[in-house]
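Q: fold the following, please.
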Amino acid sequence: MTRAASLISLVLHPMMVTPATFGLLIYTGSSIPENSHLLFIIAFFFSTILAIATVYYMKQKGIVSNMDVSIREERVQPLVFGSIYCGLGFLLLKYLDAPALIQGLMFCYAFNTAIVWFITRKWKISIHAIGLSGPLVALWLHGFHLPIFMGIALVLLCVSRVILKVHTPAQVIAGAGMAMGLAYVQLTLLFL
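A: Sure, this is the predicted structure:
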């Protein structure tokens, strides 16, 4: 059971979901931007590569214990950097006049990561659940209406995190609910 849970947690890891979501938003739909490759590289670099490189550096320096940053107290600093990186990515995507949903998702990553870093100072919320729920909202708004598949993926991820004993049910439910609610409000009110 824990082997399956570990596999699900790896496949649906935020650093896997993020580039896949940006790829779907950029390369599918009725109007693919002319500068689609550049937009994807920017989104991938600012949302994923910089975050992984930062955590790797912090692990090498002994600032964090592992690449998952599983200890709550160690999460704040990587989250601060992640929020800054995504904020810079958002500004660059805005400057390049990326489609609204792509700008919006990067904004969500920046803003919601800042919220998570404040929550994390007092309580461990599921970043895995957040990292899947927000992108699912963006994909839904883009036209991927696959509620059964999306729901199953989210439930499997949340249950996996509980089985692995890295989160409580409350932490995964709070993460999923917060990310869905914030992403929907931010994307529909500010970008669409």
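Q: when you work out contacts or count neighbours from here on, use the C-alpha atoms and nothing else.
A: OK.
Q: quick check, central residue of this protein?
A: Here the mean C-alpha position of the chain is nearest to the C-alpha of Gly131 (Cα atoms, centre = their mean), at a distance of 3.3 Å.
Q: could you report the separation of that one from Val55?
A: 16 Å (Cα to Cα, to the nearest Å).
Q: just give the nearest non-adjacent residue to the residue nearest to the centre of the chain, would you?
A: Leaving aside its sequence neighbours, Gly131 sits nearest to Pro14 (Cα to Cα, 6 or more residues apart in numbering; 4.6 Å).
Q: to compare with the earlier structure, here is another sequence to fold:
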Amino acid sequence: MDTTGPLAARVVTEVLSPAVVVVALPLAVAWHATGADVVATLGWGVLVAVFYSVLPMAFVVRGARRGHWDGHWVRDRAHRTVPLLVCLLSAAAGMAIMLVGGAPREVVALAWSMILTLVACLVITRWWKISVHATVAAGAVAMVAFLYGPWLLLLTLLVALVCWSRVAVADHTVPQVVAGALLGPLAGGAVFLTLH
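A: Model (predicted):
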């Protein structure tokens, strides 16, 4: 773990990272989509988690260990293109499996929303360093609140915590985390709402 910033901020950055959220979110969506069928939830949720989080993160961590970029969060904007493209390719492979396998509509909607949000982040990153942490956290809150009820908007407090942590560890500026927190619900949430 990096030693920049307060310990609490570094812990939040790791615990509420996109890699963690993108493991938990597909399980929540699959649980709703399958009517709480445990086997189907695990099957579809784990499939999304593997192709949208685990495999891309393994690539990023391996690249960081080999010195291709400056850590597993790829702080240097100029080095983010390759990791984001690998994430996109992995997601596309997962999407193909879901479409062939007949994944539930809500799970497919989640997968498309993550792909399109990733594309938006990739395009923005060509010129500016938007916070992917904030984007993913805010988009996830929008989706679970839509599926399970507005009381889950209380999780917005966790989004604020993520935004604070990214600024506190000096990985992002306030405008970068605010833009990310808006992009998640506006891009990912809107696509999910449209396709679900």
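Q: what's the TM-score once they're superposed?
A: Overlay of the two chains. TM-score (TM-score structural alignment, normalised by the length of the first structure): 0.90; 191 aligned residues with a Cα RMSD of 1.9 Å.
Q: the helix or strand where Leu39 of the first structure lies vs the second structure, average distance?
A: Assigned by DSSP states H and E, Leu39 of the first structure belongs to helix 36-44. Its matched residues in the second structure lie on average 1.9 Å from helix 36-44 of the first structure after superposition (mean Cα distance after the TM-score superposition for the first structure).
Q: in the second structure, what residues pair with that helix?
A: Per the alignment by TM-score structural alignment, helix 36-44 of the first structure matches residues 41-49 in the second structure.
Q: run through who's touching the matching stretch.
A: By Cα atoms under 8 Å, 6 or more residues apart in numbering, the residues outside stretch 41-49 of the second structure that reach it are 22-24, 26-31, 34, 94, 98, 103, 107, 111.
Q: from the residues you listed, list just the buried residues.
A: Applying 16 or more other Cα atoms under 10 Å to the contacts of stretch 41-49 of the second structure, the neighbour count classes 22-24, 26-31, 34, 94, 98, 103, 107, 111 as buried.
Q: from the residues you listed, which ones fall inside strands?
A: If you go by DSSP state E, these have nothing in strands.
Q: between those residues, which sits nearest Trp164 of the second structure?
A: Val22 (19.8 Å; Cα to Cα).
Q: roughly how far apart are the alignment partner in the first structure of that closest one and Thr113 of the first structure?
A: Aligned by TM-score structural alignment, Val22 of the second structure pairs with Thr18 of the first structure. Thr18 of the first structure sits 13 Å away from Thr113 of the first structure, going by Cα to Cα.
Q: check Arg72 of the first structure too.
A: Where Thr113 of the first structure is concerned, Arg72 of the first structure sits at a distance of 14 Å (Cα to Cα).
Q: just Lys124 of the first structure next, same as before
A: Distance, Lys124 of the first structure to Thr113 of the first structure, using Cα to Cα: 13 Å.
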